[in-house]
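1. Attaching a predicted model along with its sequence, questions to come.
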Amino acid sequence: MPKINRLSGCTDWIDLDFVERQRTPERAMKLGIQLQLAGVSLSNTVSILEELGVDRSRKAVHDWVQKADLQPTEGRSPNHVAVDETVIRINDQQFWLYAAADPDINNLLHLRLFSTTTTALTEIFLRELRQKHDVESAVFLVDGAQHLQTALARAGLRFQTERNGNRNAIERIFRELKRRTSSFSNCFSHVEPQTAENWLQAFAAWLNAPN
């Protein structure tokens, strides 16, 4: 997976319309957001910005990521969709991260954080996915989880069980996500679930961004 070397890539995917006062140069704000999503700590991000003559707090950088409201681009028409879930810990509580990816291009299509995992919540996730992307003719790749298969069947979506092959794309993305959150021991501390989900959405946008 690309890591820090991606900082030299395009930044057009970062929308700064949320900025009300131009206290910080736009280029510095985009760099701060990139650094955070690439795995650089808030403290080190602040230090790098200071070297560029930009003096901002860790909270300011954190707020840039949150307020930018970054999400995966909508309107895709994938041939395959790999769907899976993994556990994320927030303040010592378990949450389930649902994610859908296009395995042909290793892009995340949609993700959501839920406090539990049920067929009903899976149906909500799929409904949101269908609102954002044209997946009606796609083949969904899933593991043996019964609630995933039941929700897909109820939605009239085609799926097949696949433990390897193209479905490995979602596993690779999850590994990168857990590598990125390793500084939290795969746990977000002292944050609200919505804050964690906002960061995860921003991470997905960064992961999909062109270089």
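-> Great, that's in hand. These numbers were taken from a predicted model, which means no experiment stands behind them. Numbers count the residues shown, from 1 in each chain.
2. C-alpha only now, for contacts and for neighbours.
-> Will do.
3. From the contact counts, what lies against the longest helix seen in the chain?
-> Secondary structure of the chain per DSSP state H: the longest helix is helix 193-208. Judged by 3 or more C-alpha pairs under 8 Å, 6 or more residues apart in numbering; DSSP states H and E, helix 193-208 is in contact with helix 26-38, helix 58-67, strand 107-114.
4. Second structure follows, compare the two:
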Amino acid sequence: MLLSNLLKQSLDTATLECWQRERTATPVRAFAVRLHAAGLSLRETEAILRLLGVERSFQAIFQWVHRLADSVSDPPKATPRRVAVDETAVKINGEWSWL
């Protein structure tokens, strides 16, 4: 499948007024939002766009996702396959415990 066909099939972009006057083409932004909604992290989505020749930061992709979520009634939902958790030690009643 050609890249142009993949981008055209990613999302109907004709009604997305939330993305007027952006430097990145609307089909590319829609494709990035769909990648993130499919479960990829923002950085993984950034890496895929970079492979396709689109240099945008994960922060820009974050903004695209939230701008779309604010403007459409049924935005795509991300369902991550993994969750990152940090450990930390806290003192409770004079005793150190790990969270």
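-> Done, it's in. Quantities reported herein were computed from a predicted structural model and do not represent experimental measurements.
5. what range in structure 2 matches the longest helix of structure 1?
-> With TM-score structural alignment applied, helix 193-208 of structure 1 matches no range in structure 2.
6. Can you tell me which residue is spatially central in structure 2?
-> In structure 2, the residue lying closest to the centroid (C-alpha atoms, centre = their mean) is H36, at 3.8 Å.
7. Tell me how far stretch 31-46 of structure 1 lies from the chain's centre.
-> In terms of C-alpha atoms, centre = their mean, to the nearest Å, the centre of stretch 31-46 of structure 1 is set 16 Å apart from its chain centre.
8. and it, which residues are buried?
-> Neighbour counts over stretch 31-46 of structure 1 (16 or more other C-alpha atoms under 10 Å) mark 31-40, 42, 45-46 as buried.
9. Closest to R112 of structure 1 out of those residues?
-> Set against R112 of structure 1, the nearest of the buried residues of stretch 31-46 of structure 1 by C-alpha to C-alpha is L37 (17.5 Å).
10. Show the contacting residues for the closest one.
-> By C-alpha atoms under 8 Å, 6 or more residues apart in numbering, the contact set of L37 of structure 1 is A202, F203, W206.
11. P27 of structure 2 now?
-> By C-alpha under 8 Å, 6+ apart, P27 of structure 2 lies in contact with L7, K8, S10, L11, T13.
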